[in-house]
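# quick check, what structure comes out for this input:
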Amino acid sequence: MPLSHEHQLSLLTDILSNHKTDCCGSVSECEQVKRLAAALLGNQHIDSHVKTILTDIYTYSQNGINTNNLEEHITSHQDSLTQWVDGIHQFS
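This next block holds a predicted model:
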């Protein structure tokens, strides 16, 4: 059974919040974030403000997958992670 867009957003913000709190993550988490962002970007029920955030999250996850130092990548995006999670909660 596929996840609803509400559950997808919840899962996405949970992973991003963990990245923010732990300052670390895994490539598989970045791959999951990328898949969630891509699925949500294609959903007509998602607010346009959230889609703008999702585009940034997609890029973040793609770069995280390809980086040689994932912890540094996550640490360098601490402010963005907070803004993205807050923005999703505000508009969803």
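
# CA only for contacts and neighbour counts going forward, please
Fine.

# tell me where the protein has helices.
For the chain, the helices defined by DSSP state H occupy 5-22, 27-41, 48-66, 70-76, 78-91.

# tell me what the shortest one is packed against?
Counting contacts by 3 or more Cα pairs under 8 Å, 6 or more residues apart in numbering; DSSP states H and E, helix 70-76 is packed against helix 5-22, helix 48-66.

# that older thread, include mean neighbour count when you put the helices of the chain into JSON lines, please.
Converted to JSON lines, the helices of the chain look like this (neighbours: other Cα atoms under 10 Å):
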{"stretch": "helix 5-22", "mean neighbour count": "17"}
{"stretch": "helix 27-41", "mean neighbour count": "19"}
{"stretch": "helix 48-66", "mean neighbour count": "18"}
{"stretch": "helix 70-76", "mean neighbour count": "17"}
{"stretch": "helix 78-91", "mean neighbour count": "16"}
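
# following up with a second sequence; could you model it the same way so I can compare the two?
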Amino acid sequence: MPLNSQNQMQLLSDILSNHSTDCCGSVSECEQVERLVKSLMVNADIHENVKPVLQEIYQYSQSGISSSDLTNHITTNKQNLSQWVTDMNSYS
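Predicted coordinates for the structure are as follows:
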């Protein structure tokens, strides 16, 4: 069963919140974030104001996938992660 845009936004928010709270994650989570963002960016139901946030999250996921120290990458972006979740929740 495919996820609708609301489910995708919630899943993305959950993953980012977990990264922020736990300051750790996995490459597979970053890959999941990448797939979610790609899907949301082409969805006409997504508010235009959230698309720049999604672009930032996409860059975060790309950097995380290729990072040699994922925990440090997540820790470095802790403040961004919290802000992105807040921003996404304000438009969903």
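
# can you lay out the helices and strands packed on helix 70-76 of structure 1 as TSV showing distance to Ile88 of structure 1?
Shown next, in TSV, are the helices and strands packed on helix 70-76 of structure 1 (distance: least, Cα to Cα, whole Å):
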stretch	distance to Ile88 of structure 1
helix 5-22	8
helix 48-66	6
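
# with adjacent residues omitted, what lies nearest to the most centrally placed residue in structure 1?
Among the residues of structure 1, the one closest to the centroid is Ile57, at 4.5 Å (Cα atoms, centre = their mean). Excluding the flanking residues, the one nearest Ile57 of structure 1 by Cα to Cα, 6 or more residues apart in numbering is Ala37, at 6.8 Å.

# and the one you found, how far is that from Asn68 of structure 1?
Relative to Asn68 of structure 1, Ala37 of structure 1 is positioned 22 Å away (Cα to Cα, to the nearest Å).

# Thr55 of structure 1 against Ala39, yeah?
No. Counting by Cα atoms under 8 Å, Thr55 of structure 1 does not reach Ala39; the two are 11.2 Å apart.

# returning to that earlier point: contacting residues for the residue nearest to Ile57 of structure 1?
12, 54-55, 57-58 (Cα atoms under 8 Å, 6 or more residues apart in numbering).

# how about Ser82 of structure 2?
Per Cα under 8 Å, 6+ apart, neighbours of Ser82 of structure 2: 16-17, 20.

# overlap between these and structure 1?
Checking these against structure 1 (both residues aligned by TM-score structural alignment, their matches' Cα atoms under 8 Å), the contacts still present are 17, 20.
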